[in-house]
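> Got a sequence here, can you model it:
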Amino acid sequence: MTERTRDAPEADSPPERPAGPVAELDGVTREYRSGGETIAALADVDFAVDPGEMVAVIGPSGSGKSTLLNVLGLLDVPTAGTVRLDGGDVTDYDDEARTMARRRTIGFVFQSFHLVPMLTAVENVLVPTMFVEGDQRPRARSLLERVGLGDRLDHRPDQLSGGQRQRVAIARALVNEPRLLLADEPTGNLDRDTGRNILEEFERISAEEEVGVVSVTHDELVTEFTDRTVELIDGVIQ
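A predicted model of the protein is given here:
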């Protein structure tokens, strides 16, 4: 694969946000070499998510769901095809440009939460703002209050339930005001009632803030809350 060399955009001048999909894959293929053979985790995939739309991506293990999420989140680079954010081609961005685009546009909610054990809820939410000018603590507190954790601001992860830790992760994903929220098995570690509450929070965020939400999942409950469900099998959208 050729080296990615496009220069990073200026950090203090984000591009205008046109109408249309917040994220789009056009003919994306992602291949890996394993044991001397080439495996296509994604094969000529077309996919888009609009602002305010919730999409569930389902499929068996090994079908390419995580790869799809990683390519959308600029954590992985396609072997072929085009990736766009807010209408702009980001396929050939170098590492610095991808990092800046993620910080500007994308929030992540991981299945295992990935909270820092020694930090409080507020401090965990502030982690993505380390290089952002100004005091972001009021926004972090406001987000935690919005997700029902106003009385847990100074609690560490080991002092929170699974659902509360997931809410901290959601607040952290939103602190930089992303246009796209990517969730990996968002209900995987939660009981049914807590999972439903989390999905209701996603639904509210999507509707009120016009955030595009893509959830990779095995849980059929997730599909009850989404506008659209996409099935992946062997790297191909069905």
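
> switch to C-alpha atoms for all contacts and neighbour counts from now on
Noted.

> Farthest out from the centre of the protein, which residue is that? Tell me.
Gly36 (31.9 Å; Cα atoms, centre = their mean).

> Checking the most centrally placed residue in the chain next. Helix, strand or coil?
The centre of the chain sits closest to Leu182, judged by Cα atoms, centre = their mean, with a distance of 2.0 Å. Three-state assignment for Leu182 (DSSP: H, G, I helix; E, B strand; the rest coil): strand.

> residues in contact with the longest helix along the chain?
Across the chain, the longest stretch assigned as helix under DSSP state H is helix 192-209. By Cα atoms under 8 Å, 6 or more residues apart in numbering, the residues outside helix 192-209 that reach it are 51-54, 147, 163, 166-167, 186-187, 211-213, 221-222, 225-226.

> next up, for comparison:
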Amino acid sequence: MYSLELRGATKRYPGGGAEPVVALDDVDFAVEPGEFVAVVGPSGSGKSTLLNVLGLLDDPTEGQRLLDGTDVTSLSVAQRTAARKESIGFVFQDFHLLPTLTAVENVALPTAFDPGDASDRAADLLSRFGLGDRLGHEPAELSGGQKQRVAIARSLINEPAVLLADEPTGNLDTETGESILAEFERVKEEGVAVVAVTHDPLVEGFADRVVELTDGVLVGGVPDGGERADEPRPGPETATAGDR
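Okay, the predicted model is just below:
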């Protein structure tokens, strides 16, 4: 069972002329639990679109999207939000930390509307990433590498099955980048599937598999020997009354 999968996914956007812009062109992609996949390609090749479609931030125009074997192609906005919160963590290139919150508060932020207090788990994650002495520091008091570690800890607060990263080493020096990628190695050993969009050869060296996206066409998107399930399990839009 793949953690996340696209089957024949196409994404079109309205263009300035008569023809739409094809950002993804009949893409097959899958990532297994505990696998680290790097997605490479030139700027404008569709990498950000791929990450947005995988992360349920945008829907494919055609094709299927499956999360843990369940068809989640046509979810409502509320259903997509719930699925992301339950199963997908994001690490953004620019960190997106709130400047007025401490490190531990930033990490716990995705749980703000959940019952209970996630501060202890947030502190444990930060300690695991070597930031146990920075819990009360605001982003302005942290280095770039420390901010990235806070962002990774935040992405893991809800124990996701999939971690999606956009240029995770783009703003970092080599030593700090290696330490971040070592954290990804640790995460995947726990069964989390990691997908990173990158221009950095360092990331490629850490990945289990590198796939290339050019002009919306993906090469190497499915693991060798991988097979699609005959039928996906129904998602929230298609489940029968008995399934619910």
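
> so where do the helices sit in structure 2?
Using DSSP H, helices in structure 2 cover 47-54, 77-87, 103-108, 119-128, 144-155, 174-189, 201-206.

> Select, out of the ones you listed, the one closest to Leu218 of structure 2.
helix 47-54 (9.6 Å; Cα to Cα).

> Show me how far that closest one is from its chain's centre.
9 Å (Cα atoms, centre = their mean, to the nearest Å).

> which residues in structure 1 does it align to?
Under TM-score structural alignment, the match for helix 47-54 of structure 2 in structure 1 covers residues 65-72.

> Same check on stretch 87-101 of structure 2?
With TM-score structural alignment as the criterion, stretch 87-101 of structure 2 aligns to 105-119.

> Between its first and last residues, how far does that stretch reach?
25 Å (Cα to Cα, to the nearest Å).

> buried ones in that stretch?
Within stretch 105-119 of structure 1, the residues scored as buried using 16 or more other Cα atoms under 10 Å are Thr105, Ile106, Gly107, Phe108, Val109, Phe110, Gln111, Phe113, Leu115, Leu119.

> burial measure for the counterpart of Gln148 of structure 2 in structure 1, as a count.
Gln148 of structure 2 maps onto Gln166 in structure 1, with residues paired by TM-score structural alignment. Residues near Gln166 of structure 1, counting by other Cα atoms under 10 Å, number 28.

> so what's Gln166 of structure 1 up against?
Counted by Cα under 8 Å, 6+ apart, Gln166 of structure 1 has contacts Val109, Phe113, Pro186, Ile198.

> Out of the residues you listed, give me the two with the largest separation.
Phe113 and Ile198 (12.9 Å).

> I'd like the distance between the aligned partner of Phe206 of structure 2 in structure 1 and Met118 of structure 1.
Correspondence of Phe206 of structure 2 to structure 1, assessed by TM-score structural alignment: Phe225. As judged by Cα to Cα, Phe225 of structure 1 and Met118 of structure 1 stand 34 Å apart.

> can you check Gln164 of structure 1 too?
16 Å.

> And Val55 of structure 1, by the same measure?
From Val55 of structure 1 to Met118 of structure 1 the distance is 34 Å (Cα to Cα).

> next one: Glu177 of structure 1
With Cα to Cα as the criterion, Glu177 of structure 1 and Met118 of structure 1 are 25 Å apart.

> check contacts around the closest residue in space to Thr229 of structure 1 that isn't next to it in sequence.
Excluding its sequence neighbours, the residue lying closest to Thr229 of structure 1 (Cα to Cα, 6 or more residues apart in numbering) is Ala56, at 4.7 Å. Going by Cα under 8 Å, 6+ apart, Ala56 of structure 1 touches Val214, Ser215, Val216, Thr217, Val222, Thr223, Thr226, Arg228, Thr229, Val230.

> a markdown table for those, including distance to Gly134 of structure 1 and neighbour count?
A markdown table is the format used below for the contacts of Ala56 of structure 1 (distance: Cα to Cα, whole Å; neighbours: other Cα atoms under 10 Å):
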| residue | distance to Gly134 of structure 1 | neighbour count |
| --- | --- | --- |
| Val214 | 30 | 25 |
| Ser215 | 31 | 26 |
| Val216 | 34 | 24 |
| Thr217 | 36 | 23 |
| Val222 | 36 | 25 |
| Thr223 | 39 | 20 |
| Thr226 | 35 | 19 |
| Arg228 | 38 | 14 |
| Thr229 | 39 | 18 |
| Val230 | 40 | 15 |
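
> Residues in contact with stretch 206-223 of structure 2: which ones?
22-31, 35-42, 44-47, 181, 185, 204.

> Please spell out the PyMOL selection for the buried subset of the residues you listed.
In PyMOL syntax, the buried subset of the contacts of stretch 206-223 of structure 2 is picked out as below (16+ other Cα under 10 Å):
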select buried, resi 22+23+24+25+26+27+28+29+30+31+35+36+37+38+39+40+41+45+46+47+181+185+204
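
> Quick one: mark the members of the contacts of stretch 206-223 of structure 2 that sit in strands.
Of the contacts of stretch 206-223 of structure 2, the ones assigned to strands by DSSP state E are 22-31, 36-40.

> burial measure for Glu141 of structure 2, as a count.
So Glu141 of structure 2, with other Cα under 10 Å, has 14 neighbours.
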